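Visitor: Quick one: sequence plus predicted model below, questions after.
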Amino acid sequence: MPLPCRFLRIGCLDMKVQGYVTPEFIGAKKAFVKNFENGNEVGASVAAYYNGKLVVDLQGGYADREAKRKYDEDTLQIVFSSTKVMSSIVIAYLVDRGLLNYDEKISTYWPEFAQGNKENVTLLDLVNHRAGVNYIDKSEFEDIDKLAKILADQPHLFDGVPVRAYHAVTRGWYLNEIVRRVDPKHRTIGQIISEEILKQYDLEFHLSLPPNLVPRVANIYTAPFAEKFMLMRNLLLDLWNKKISISFILNFRDDLLIKTFNQTISPDFPTIFTLEEVTKFEEFAFECPSALGFTNAKSIAKLGAVITNNGRSLNDKNKSKPLLSKNTIDLMSTKLPIAWDHVIKRNFTPSVGGFVYLKFPGIEDVEFLGWGGFGGSIFVWNQELGISFGYAMNGIWRPRMNGFIGDERGYSVLKEIVNVVKKLKNDQSDSSSTK
């Protein structure tokens, strides 16, 4: 929010929060409301399921601040790289049906891929950002077949050696081409989501944006100058207090990082490095399954809840075929060795399915599986605790470089949820031991 509001409480907008929360999780609502009271949100939604039941589903603020359009249950939000979680689930969906195998070479499905030292790259490598194609030299958005040829022609950036280097945008394009070749109907990832997942599980997650959905999409707002100044101040303080090193700063001028994140994601969308403010979304028909998903927190959390429910629908009276079998969920959740990411400059613990095990500030004793998106969106779940969590927002804000996934706004709500679940489980354990 503008500085007069943040510091003097003058000229503030009416940032009401609405939605649903069970009594036990009222602390999560208080944390969500506090984000607005502190001026750290424009519009946002947050949702959580516990043991397959919706316990938090809140929205607040504005989808369009200038037009005073409320951010509500009908709002759709671009979640950037949280989209990778959805595309990874679709890959697991095809693995579950025998159409794909994580250990198979990509050239088995796509013979033209086997060039430029990419002959031995596997699907496992690609979903885990080890395919050596974290950026491409040119792109073609007019025709998906022309893009496929460009993708196939791109040489391996590490001479065929499987090195983890975050594929910020290209991962989705390569996965999309593989999926088109193995799907009996030659559909894209977005088409499979639309035709086989959304209606069955009552979700909204769109990889292309037809005109009728455009009015529902929230505008994007970047932090005002004062916030950017505070970011630089905090960065210098961290440097002075030796919380970070000068090499950390220099890493952000790394050529590999710049080329990776400066890859445009659609013909009409600016690069992340040049993104200042997108006030209107035109029709997005070109899919980017890495970074161009439009959804809401409830759909994110519900999809995570389906996974924690062993792949079954949360209200499945007809006992229909699960989204994923338990065997596939176990497989895609299997931990891989810790790997240093040469783009993000951090160690990560990846999983076979292309997800990452994450720990968040204040709840470091709990590991979540999933990923997040540029600006702060979060798409994670924890099987043991039975928690699935989604957070989506239109304010691109990061007050301190304390991690690549999410920020304090999402962490604060998730922390309240985790603490309540721990207490509930302890109470259940105590009750059982006294019987």
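Guide: Structure received. Small disclaimer: the values here were computed from a predicted structure and weren't measured.

Visitor: contacts, neighbours, all on C-alpha from now
Guide: OK.

Visitor: List the buried residues in stretch 304-323.
Guide: Within stretch 304-323, the residues that qualify as buried are 304-314, 322-323, counting by 16 or more other Cα atoms under 10 Å.

Visitor: what sits against the one residue sitting closest to the centre of the chain?
Guide: Residue closest to the mean C-alpha point of the chain, counted by Cα atoms, centre = their mean, is residue 82 at 1.1 Å. Residue 82 makes contact with 290, 291, 293, 371, 372, 373, 377, 378, 379 under the criterion Cα atoms under 8 Å, 6 or more residues apart in numbering.

Visitor: another one to put next to it:
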Amino acid sequence: MSERLSSGVEKNMAVEGTSTDRFEPVRAALSAHLEAGEELGASIAVDVDGVMEVDLWGGHADEARTVPWHRDTLVSMWSTTKTLTSLAALVLIDRGALDPNRPVAHYWPEFAARGKEHIEVRHVLAHTSGLSGWEQPFSVEDLYDWPTASARLAAQAPWWEPGSASGYHVQTQGQLVGELVRRVSGRTLREFVGTEIAKPAQADVQIGARRADWPRIADLVAPSPLSGIPAGVDPEGIFMRTLIGSPARDEHVDTPQWRSAELGAVNGHGNARGMARALSVISRGGRVNGHRLLSAETVDRVFEVQADGVDLFLGVPVRWGMGYALADERTMPHMPTGRICFWVGRGGSIVMMDLDRRVTFSYTMNRVGEGLLGSERTHSYIKHVYQALASTD
């Protein structure tokens, strides 16, 4: 590496870790957000073709600001978890164990009930299956019970014509993809991610959280919950059915039940470094840490557009590829166009994979920010990353 790594100890006590000179504005942005109190604790990583040019962290792991955010601090990542779950599916697709164009029922026969026999694996990966939430009654305790949650989805009818449009599968996608992983690999999603992704990538990421790691998990601090149904929203529409049919809420995060559960859509735990390492396999054409997890052909499949239009739940245009959203200025204004895929978690966490530049950017935090697809902080960091990259092109 030709650029000098700067030390957080030397330059700013609020931010620790290392970054190359060209990414100094990213460090400054993190420092500014911490000093303004907009961030409580956070980590940022930028992997450039296998070199971690940015590995920063700072702030506190608790709302009382008594516990510093350390290098190995973890945090519950909400929907950024889906990037790991989709990667597990891609690994199985690459091995020929899972075919995205085959019906889900080929692998999971019970799933064929109620007119779902033609729903394909790719529909699940692209949020177009029509199963964006569980039919009521369905509780968070049901969500925590894997056999119950899977059986309920297998037994219900789709809420719209599968494949015709996307409707973000807020909490069901982890169950649907996770059940496929179980059926074809014989292992739980948690086990598969741990042995087939985290271990070869040497990435500090996991679905749920091992009890031994609980002491290093930062508290997730969320704003006051919304009450009531927003004015003008159809209580029988896809948005409300999905919201009500996705029972996990902020108050469930950081509980023993949450950490012990296997929720492939929402309860992954990690930090920016770990996520950048794990997902850099896509940015780098299928290789990570000396291991080939995916072929170039499988990576290309990520960019096969499965849906392109206003998402029935999110209410904004999203271009869905195979397991990931694809760069679109309508959705992410500071993200350039090109071969870029990504997804975000509630509050602002993100992993984005830029194949044109072989760059992987990740951000995790514990103060939940406002915004549908990333917070103002998320977009600020993306802007600074791409300004730094453009300055040295």
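Guide: Great, that's in hand. All of these numbers come straight from a predicted model, not from anything done at the bench.

Visitor: about what we covered before: what lines up with the residue nearest to the centre of the first structure in the second structure?
Guide: Counting by TM-score structural alignment, residue 82 of the first structure corresponds to residue 80 in the second structure.

Visitor: Give me the secondary structure label for the residue nearest to the centre of the first structure.
Guide: Assigned with DSSP: H, G, I helix; E, B strand; the rest coil, residue 82 of the first structure falls in the helix class.

Visitor: What distance do you get for it to residue 415 of the first structure?
Guide: 19 Å (Cα to Cα, to the nearest Å).

Visitor: who's in contact with the aligned partner of residue 375 of the first structure in the second structure?
Guide: Using TM-score structural alignment, the equivalent of residue 375 of the first structure in the second structure is residue 347. By Cα under 8 Å, 6+ apart, residue 347 of the second structure lies in contact with 222, 367, 368, 369, 370, 371, 374, 375.

Visitor: Check the burial of the fourth one by counting its neighbours.
Guide: Neighbourhood size, residue 369 of the second structure [other Cα atoms under 10 Å]: 21.

Visitor: continuing past the host helix or strand of residue 193 of the first structure, what's the next helix or strand?
Guide: Taking DSSP states H and E as the criterion, residue 193 of the first structure maps to helix 189-196. As assigned by DSSP H and E, the chain's next helix or strand after helix 189-196 of the first structure is helix 198-201.

Visitor: tell me the average deviation of the next helix-or-strand element following that next one from the second structure after fitting.
Guide: Downstream of helix 198-201 of the first structure, the next assigned helix or strand under DSSP H and E is strand 205-206. Following the fit onto the second structure, the mean deviation recorded for strand 205-206 of the first structure is 1.4 Å by mean Cα distance after the TM-score superposition for the first structure.

Visitor: Can you spell out which helices and strands pack onto strand 205-206 of the first structure?
Guide: Packed against strand 205-206 of the first structure, as judged by 3 or more Cα pairs under 8 Å, 6 or more residues apart in numbering; DSSP states H and E, are the following elements: helix 189-196, strand 294-295.

Visitor: These: which one's closest to residue 54 of the first structure?
Guide: Each of these has some distance to residue 54 of the first structure by Cα to Cα; the shortest is strand 294-295, at 17.1 Å.

Visitor: hmm, who's touching that closest one?
Guide: Here strand 294-295 of the first structure has contacts from 76, 77, 78, 79, 204, 205, 206, 207, 209, 217, using Cα under 8 Å, 6+ apart.

Visitor: No further questions, thank you.
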